[in-house]
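J.: only the shape, not the letters, is given here:
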């Protein structure tokens, strides 16, 4: 065994130097291109680094915002709403024009509404309108904002934006339907009837719309006409359910049992697809999704 106690010359001495020159960038643990204030970063936000690096590592010219929009819509079709919100947010971030960015924000709002994240939906639609409140998509943004506000409990603001939607586009059927719904909820049945008739004349004739009209007619005391409209609504619903049964039978390769209708919640409409302003996805007859 070697006795090192008496051999001071062999003892190791730790470096007392000044360390690495600060100008040696390879050892810089806080690269300036990040530009992040740590005090403003949520430690549980798993996307903060990715989101920050995107702007620096990806040239906007290499990103097709239109393709990102399509990715988001495809996520919507398979009910992957969280992924859809992220795709739409990236599309808005990389969009080179306000028109595409507005589409992305509106669709992001719709996706948040599907997740019942109405506060986020409201913010997304407001951002879309901030970009352009008179564009071809502005009416869609307004009516979807009205829907989100209603679900969030801001009923007075909801009516204001529903009215704004039809002021922007008088041929926007879904806007007329939402305006009718909000007016009816306030007891303004005559005005509501006028609005819902406009929606029907513009092609929005489905079970949900006819049921709403029947309720408005009942409020006005027009019970016979209300009953006729309610019967027509039931026929349309049964027809839609039968089509759904047949589609499932074709997909599954066997004859299913008869399908029955469940209790439907009275609700304004949401979820207009901005790739086709004015087109809606009916919550009752199908799975209320973008198509």
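T.: Noted; the coordinates are in hand. Just so it is clear, the model here is predicted, and its values are computed rather than measured. Residues are numbered from 1 along each chain as shown.
J.: please count neighbours and contacts with C-alpha atoms only from this point.
T.: OK.
J.: how close does residue 172 get to residue 219?
T.: To residue 219, residue 172 is 25 Å away according to C-alpha to C-alpha, to the nearest Å.
J.: show me which of these two is the more surrounded one.
T.: The residue with more neighbours, out of residue 172 and residue 219, is residue 172; 23 against 16, by other C-alpha atoms under 10 Å.
J.: wait, what's in contact with the more buried one?
T.: By C-alpha atoms under 8 Å, 6 or more residues apart in numbering, residue 172 lies in contact with 139, 165-166, 199, 202, 278.
J.: in addition, the following structure is provided for comparison:
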């Protein structure tokens, strides 16, 4: 890099191009936007409009975009990940890929604690499954059916985002829907148990935690919540036993981390 010259040099303001050049515009007329509807400082607007004008869904590999978004997540660049997942959803020509893109976008916003944006993305992922009706629209059925796994994940993550934004009643509702979407989704059962316990429904919470554990979701966190629920229903001996097991698991995890 060469040394910069003096920074106090006064550049000529010039006279501009004058009237003959007024009609000249780098933007094609198709890209004109209504400033009442679009923020003129939103740098993504022109890019999105160019994408829609010049690229068809078949020209973009949405699954590769998903992989790029996941790579951004792995290096904690969640804002770029969210933008990439949104583009993947835009160009997806299969419903399952579009749904996964929206669910991942929600997760990226959640990492940044942008709960409103996360809620909106999760709702988009769920809407794809809600709108799918093979009997009514066979053409959509041929485009790759939405995944029950992705739908359940979106439901349970939506429940968490709603909880964080203070919408506790709706959080439990979507936690219930998550286990209905996929009864073998262990994390959904755990979240359902957590929200039930927070609402004072400790007995139902214990049952939900047991379901999660039976499905393989067993760690110190869920054991600690189950111990808390057992205390609420008066099963103090079992609660103490489970709490001790949870503490042992935490200690082992810390030792493994140190090693």
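T.: Cool, the structure landed. This one's a predicted model, so the numbers in the text were calculated from it and none came from an experiment.
J.: before we move on, the earlier item: can I get the contacts of residue 172 of structure 1 in a markdown table including distance to residue 63 of structure 1 and neighbour count?
T.: Output for the contacts of residue 172 of structure 1, formatted as a markdown table (distance: C-alpha to C-alpha, whole Å; neighbours: other C-alpha atoms under 10 Å):
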| residue | distance to residue 63 of structure 1 | neighbour count |
| --- | --- | --- |
| 139 | 28 | 31 |
| 165 | 32 | 29 |
| 166 | 35 | 23 |
| 199 | 39 | 24 |
| 202 | 38 | 16 |
| 278 | 28 | 20 |
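J.: among these, which are located in helices?
T.: Using DSSP state H, the members of the contacts of residue 172 of structure 1 that fall in helices are 139, 165-166, 199.
J.: mind listing what the aligned partner of residue 69 of structure 2 in structure 1 touches?
T.: Matched by TM-score structural alignment, residue 69 of structure 2 corresponds to residue 72 in structure 1. Shown in contact with residue 72 of structure 1 (C-alpha under 8 Å, 6+ apart): 83-88.
J.: over to residue 149 of structure 1?
T.: 118, 122, 155, 157-158.
J.: surely residue 85 of structure 1 is in contact with residue 104?
T.: No. Shown here, residue 85 of structure 1 and residue 104 do not form a contact pair, counting by C-alpha atoms under 8 Å, at 9.1 Å.
J.: which of the two has more residues huddled nearby?
T.: residue 104 (33 against 25).
J.: so which strand or helix has the residue nearest the centre of structure 2?
T.: Ranked by distance to the mean C-alpha position of structure 2 (C-alpha atoms, centre = their mean), the top residue is residue 106 at 1.7 Å. Here residue 106 of structure 2 sits within helix 95-111, counting by DSSP states H and E.
J.: mean deviation of that helix from structure 1?
T.: Compared with structure 1 after fitting, helix 95-111 of structure 2 deviates on average by 0.5 Å (mean C-alpha distance after the TM-score superposition for structure 1).
J.: residue range for that helix in structure 1?
T.: Using TM-score structural alignment, helix 95-111 of structure 2 pairs with 98-114 in structure 1.
J.: that older thread, by contact count, what packs against the helix or strand just after the helix holding residue 106 of structure 2?
T.: Counting by DSSP H and E, the next helix or strand C-terminal to helix 95-111 of structure 2 is helix 115-131. Under the contact definition 3 or more C-alpha pairs under 8 Å, 6 or more residues apart in numbering; DSSP states H and E, helix 115-131 of structure 2 sits against helix 95-111, helix 148-164.
J.: switch those helices over to a markdown table; also include distance to residue 226 of structure 2.
T.: Shown next, in a markdown table, are those (distance: least, C-alpha to C-alpha, whole Å):
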| stretch | distance to residue 226 of structure 2 |
| --- | --- |
| helix 95-111 | 26 |
| helix 148-164 | 18 |
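J.: show me what contacts the alignment partner in structure 2 of residue 219 of structure 1?
T.: By TM-score structural alignment, residue 219 of structure 1 lines up with residue 232 in structure 2. Residue 232 of structure 2 makes contact with residue 202, according to C-alpha under 8 Å, 6+ apart.
J.: against residue 35 of structure 2, how distant is residue 232 of structure 2?
T.: Counting by C-alpha to C-alpha - residue 232 of structure 2 and residue 35 of structure 2 are separated by 57 Å.
J.: equivalent analysis for residue 114 of structure 2, please.
T.: Residue 114 of structure 2 is 25 Å from residue 35 of structure 2, by C-alpha to C-alpha.
J.: got it, and residue 191 of structure 2?
T.: For residue 191 of structure 2, the distance to residue 35 of structure 2 - C-alpha to C-alpha - is 43 Å.
J.: between these two, which one's more packed in?
T.: Remark: of residue 191 of structure 2 and residue 35, residue 191 carries more neighbours, 27 against 9, as counted by other C-alpha under 10 Å.
J.: correct me, but the more buried one touches residue 173?
T.: No. Counting by C-alpha under 8 Å, residue 191 of structure 2 stays clear of residue 173, with 11.2 Å between them.
J.: and residue 171 of structure 2, how many neighbours?
T.: 25.
J.: corresponding residue for it in structure 1?
T.: Match for residue 171 of structure 2 (TM-score structural alignment): residue 158.
J.: so which bits of the host helix or strand of that match are buried?
T.: Element membership for residue 158 of structure 1 (DSSP H and E) is helix 155-168. Across helix 155-168 of structure 1, burial judged by 16 or more other C-alpha atoms under 10 Å covers 155, 158-159, 161-166, 168.
J.: next one: stretch 67-74 of structure 2
T.: The neighbour-count check on stretch 67-74 of structure 2 (16+ other C-alpha under 10 Å) flags 68-70, 72-73 as buried.
J.: check the mean deviation of it from structure 1.
T.: Mean for stretch 67-74 of structure 2 is 1.1 Å (mean C-alpha distance after the TM-score superposition for structure 1).
J.: which residue ranges of structure 1 form helices?
T.: Going by DSSP H, structure 1 shows helices at 48-57, 65-77, 81-94, 98-114, 118-131, 138-152, 155-168, 173-185, 189-201, 207-219, 223-252.
J.: one step back: can I have the buried ones of the contacts of residue 72 of structure 1 as a PyMOL selection?
T.: The PyMOL command for the buried members of these (criterion: 16+ other C-alpha under 10 Å) is given here:
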select buried, resi 83+84+85+87+88
